[in-house]
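Participant: Make a model of this:
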Amino acid sequence: MFSTSRSEPSRILALFVIASTLSISVFGAACTTATVGQPFSTCFDIYTNAGLTAAQFAADNPGLDCSRLQLGQKVCISSGTLPSNTPSPSPNGTCAEYTVVSGDFCAAIATKFGITVDQIEAFNAKTFQWKGCSALQVGFTMCVSPGNPPPISISNCFAPTLPSCSTSRSMRKVAYYAGFGDRRPCGINIAPDDIDWTPYTHVHFAFATITQGLQIQLDDADVPLLKRLVAQKGNHPQLKVIIAVGGWDFSESQPTRDLFSLVISSAPNRNTFITSVASFLSEFGVDGIEYPGAIERNAPATDTPNLTAFFKDLRTALPTQIISCAAPAGYWFLQGFEINKITSSVSYINMMSYDYHGQWDTNVAGQDPVTNPHTSILDMRDSALLYVRAGIDLSMGLAFYARTYQLANSGCKGYGCTMVGGGAPGPCSAAAGILTQFEVDALVKTGITPTLDIASETYWFDNQGSLVTFDQSDTWAAKSQFAATTCFGGTFIW
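Facilitator: From the prediction side, this is the model:
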């Protein structure tokens, strides 16, 4: 029998007509329910076919918004309480889990489990790699009840595993434009206007520096270049321009190498610099700032908490602008960062996943002085594992240049050969151990056939007793694919 407070014959008949839509509870406190979409999808059709008036239906369903019904949602067609199908946490305290399938969205999932979208967001606030209801990923395991988030699946208790994401999602594509690129001594000069910015979402202008008075400044020769770069946004509205502070020479050489520590050392110093940054962004129409993590300056231990405080102050002063950080890819340097604290203040972090090896390996304790790729995808994977548990929005770095080694034995070929330092400078790079991509391409055009090392996804070739290790379009693509499938937020080219 149907348990109902209104037993008019017409209603009893109507209830039998839509019996396929009903779930009858044997408990007196529970109402009789109809399921949206089986077959009726509007409040009017449901209560009409149940023999109810609009007022009766509203009384049975207080707070129900008929404009937001979801397929599968239960509604009352009698007095009583809507039966709950909300999952409970597991006995061990872990939340009830649900794995997202194609076509899912939070409102539908909420309906399925008798919860709200706001509850889904709250349940997953601490779920690893949760990016919000607006960015659900097929295959993602989420919480649909209170409780501890789902554990990361790992093969053993010591080794984290990389997450998995769809490659169809939108990702950042970041480029760096170096001001000195327009005034190379070799004559290969590239102005902002010479580049098609269509594929890119962000471009970082390198570099601004810091004055002794703790003000951000730009070299006079770079001012017109930055203005021309910002002007590109007129033709490429998706493009965001960020000013990058630092540079290797500025960060490592005196008298400027200690300025990074000085800027972040106290609240007044941070405020002085940040105030100048805000004015700079406004003056040039720049969308944000990248501040580097200085990693090899033998800086004081206080730099670690001070850098965290700096990013927090910077975010307070620039609540809507882009703030990024260039961070190391190796554990030795990364341990000096409070990455888990910094990430809440920055828009994204550029992981410098290159220069894993180079001519400096001749002076590294425990490192054999042999040739190695400087952009091995195996090293990139290891770097990603350092960040993976923090759920950080990372961009993976792709190197647009080569590293070179002078071989101890010119007859040795490939990786693993003993080397004695960097290869000869190129006409454009003008430095031992490095060649620009233009120089690499010029050498290949002379008839050199590069060898692909499949394991590392890099190329190498011999150049008159030097080994050159670099990337080409297919290995860049392989690394970009790796970044996409392992949930990086994007890639950047340096």
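Participant: use CA for all of it now, contacts and neighbours both
Facilitator: Will do.
Participant: Give the buried residues for stretch 285-293.
Facilitator: Judged by neighbour count (16 or more other C-alpha atoms under 10 Å), stretch 285-293 contains these buried residues: 286-293.
Participant: Now do the longest helix along the chain: distance to the chain's middle.
Facilitator: Counting residues, the longest helix found in the chain (DSSP state H) is helix 267-284. In terms of C-alpha atoms, centre = their mean, to the nearest Å, the centre of helix 267-284 is found 26 Å from the chain centre.
Participant: Okay, strands next: where are they in the stretch 201-350 of the chain?
Facilitator: Remark: strands assigned in the stretch 201-350 of the chain by DSSP state E, counting those that start in this stretch are 202-210, 216-217, 240-245, 288-292, 322-327, 348-351.
Participant: What segments of the stretch 151-300 of the chain are helices?
Facilitator: Assigned by DSSP state H, counting those that start in this stretch, the stretch 151-300 of the chain shows helices spanning 223-231, 248-252, 259-264, 267-284.
Participant: Let's see this one next, to set against the first:
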Amino acid sequence: MRYPAKTIAALSAAFLLTIALAFKKSGPPAPKPVVIAYVGGFRGLIANPDSIAVEKLTHINYAFVDVKNGQAWLTNEKTDTVNFRRLNALKTRNPELKILISIGGWAWSENFSDAVLTPEGRALFAHTSVDIIRKYKLDGVDIDWEYPGVPGEEGNIYRPEDKQNYTLMFQAIRASLDSLEKETAGKYLLTTAVGGGKYFIEHTEMDKAQQYLDFVNIMSYDYKTNGTGIAGHHTNLYGSTKDSTEASADRSVQYFLRAGVPANKIVMGCAFYGRGWQLPNGDKRGLNQQAVKGARSGGYTRLKDSLMVQGYKRHWDKRAKAPYLWHPGQNIFITYDDERSVREKCRYVKKHHLAGVMFWEYSSDPKGYLLSSIHQTFTK
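Facilitator: Next comes the predicted model:
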């Protein structure tokens, strides 16, 4: 029997489609989203480390290691070493858990510029960073250089060369980690926490730096900070107004994508704490209004268990996909992430094929309300 040419072409196409679908089904599954918790050791011993829900985490970034005399420095070595031992012990409950040291942070970033100014300096900084990993059997290095090339906090050292040296720093650390991999046959990670504003893109070479990085953790929070400015969302997924320059997590992601960071390396930040303002009146329940001063807020467990039953009313901004609290008697506005907003962020991560989410900071929600929502959304 002879078939017409059109019939043969159709059968061939159907056969090829069947093969393609079979190959797709048999191919490697998409990687599961990462869930990275920043755990604070800067206060001393971590309270109740055994209560950390490591089954719901993929990584713990231990915050912070200092930069001193051009070296990665354990300022609180006595308690840091105990914390390392206790965190490593959590791997009995989650053998896939990775523990990284996070170097820098808002208070300890002022010495990065000096430390990585020369090739010799970068080699020393890289060596001392990786030496901590080697000594305490950890899994990688996270760099939290908060403000390369910009003033930052008082006393911060910065210079135009930070832009190139930021990249060269990662190159040096990656080389040291590669040497450690040959030595131990292990796999070690290099990640970074980055500011969510356009300024960060303008003062770095993210297209070059990302080549050495496993993850780029966008600090998509603190868009608004307590004070006498405008009381607005501090960790919103989208803008709450028609202002095309308004900060948001989505806008931050777009900045880094356009700067050359692949989507599968981008990690979106969630805030496990709130920011608060005192307003002069009740106009628009404080949202995007001029504040008088800052007001106390706290971690999410406190917001949910205490403030929400003490006169504060929760509201939802549909445009921003972000919640806020308003106390009509005291004219206090509080911005934060809640279960609904972190679910929105997780859905965004899945839709846009990002690497996952991270959050600051574990102790701000000890009851695990937000982490449970993240875990449930990612495991559906």
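Participant: Could I get the TM-score for this pair?
Facilitator: Here the TM-score for the pair of chains, by TM-score structural alignment, normalised by the length of structure 2, is 0.77; 325 aligned residues with a C-alpha RMSD of 3.0 Å.
Participant: Please name the nearest non-neighbouring residue to K68 of structure 2.
Facilitator: Closest residue to K68 of structure 2 apart from its sequence neighbours, by C-alpha to C-alpha, 6 or more residues apart in numbering: N111 at 6.9 Å.
Participant: V277 of structure 1 now?
Facilitator: Distance criterion C-alpha to C-alpha, 6+ apart; nearest residue to V277 of structure 1, sequence neighbours excluded, is I216 at 6.1 Å.
Participant: so stretch 345-355 of structure 2 aligns onto which residues of structure 1?
Facilitator: Residues 479-489 of structure 1 are where stretch 345-355 of structure 2 lands when matched by TM-score structural alignment.
Participant: picking that back up, tell me the most buried of the helices of the stretch 151-300 of structure 1?
Facilitator: helix 259-264 (a mean of 21; mean count of other C-alpha atoms under 10 Å).
Participant: So what touches that one?
Facilitator: Contact with helix 259-264 of structure 1 is made by 210, 212, 214, 251, 269-270, 273, 294, 299-300, 303, 306-307, 309-310, as judged by C-alpha atoms under 8 Å, 6 or more residues apart in numbering.
Participant: Going by neighbour count, which of those residues are buried?
Facilitator: Neighbour-count burial (16+ other C-alpha under 10 Å) applied to these gives 210, 214, 251, 269-270, 273, 294, 303, 306-307, 309-310.
Participant: Out of the residues you listed, which is nearest to L386 of structure 1?
Facilitator: A294 (18.4 Å; C-alpha to C-alpha).
Participant: The closest one corresponds to which position in structure 2?
Facilitator: In structure 2, the residue equivalent to A294 of structure 1 is E146, according to TM-score structural alignment.
Participant: Please give the element, helix or strand, for the aligned partner of E439 of structure 1 in structure 2.
Facilitator: The equivalent of E439 of structure 1 in structure 2 is R302 (alignment by TM-score structural alignment). For R302 of structure 2, the element it lies in under DSSP states H and E is helix 300-305.
Participant: Which residue numbers in structure 1 does whichever helix or strand comes after that helix align to?
Facilitator: Once helix 300-305 of structure 2 ends, the next helix or strand along the chain (criterion: DSSP H and E) is strand 313-317. Taken onto structure 1 by TM-score structural alignment, strand 313-317 of structure 2 occupies residues 449-453 there.
Participant: and the matching stretch, how far from the chain's centre?
Facilitator: Relative to the centre of its chain, stretch 449-453 of structure 1 is centred 31 Å away, using C-alpha atoms, centre = their mean.
Participant: So for it, what gets flagged as buried?
Facilitator: For stretch 449-453 of structure 1, a neighbour-count test (16+ other C-alpha under 10 Å) marks 450, 452-453 as buried.
Participant: got it, and stretch 276-290 of structure 2?
Facilitator: For stretch 276-290 of structure 2, burial by neighbour count (16+ other C-alpha under 10 Å) applies to 276-279, 281-282, 285-290.
Participant: likewise stretch 89-105 of structure 2?
Facilitator: Neighbour-count burial for stretch 89-105 of structure 2 [16+ other C-alpha under 10 Å]: 90, 97-105.
Participant: between those residues, which is nearest E77 of structure 2?
Facilitator: Nearest to E77 of structure 2 among the buried residues of stretch 89-105 of structure 2: I101, at 12.9 Å, using C-alpha to C-alpha.
Participant: Name the nearest residue to L378 of structure 1, ignoring sequence neighbours.
Facilitator: In space, L378 of structure 1 is closest to S456, 6.0 Å off (C-alpha to C-alpha, 6+ apart).
Participant: residues touching the one you found, list them.
Facilitator: Neighbouring residues of S456 of structure 1 by C-alpha under 8 Å, 6+ apart: 373, 375-378.
Participant: cutoff 7 Å now
Facilitator: Each residue near S456 of structure 1 by C-alpha atoms under 7 Å, 6 or more residues apart in numbering is listed here: 376-378.
Participant: measure the equivalent of I210 of structure 1 over in structure 2 to I143 of structure 2 for me?
Facilitator: In structure 2, the residue matched to I210 of structure 1 (TM-score structural alignment) is V67. Using C-alpha to C-alpha, to the nearest Å, V67 of structure 2 is found at 11 Å from I143 of structure 2.
Participant: Same check on T192 of structure 2?
Facilitator: For T192 of structure 2, the distance to I143 of structure 2 equals 5 Å [C-alpha to C-alpha].
Participant: what residue of structure 1 takes the place of Y223 of structure 2?
Facilitator: By TM-score structural alignment, Y223 of structure 2 lines up with Y356.
Participant: typo on my end, it should be D50 of structure 2
Facilitator: Using TM-score structural alignment, the partner of D50 of structure 2 in structure 1 is D193.
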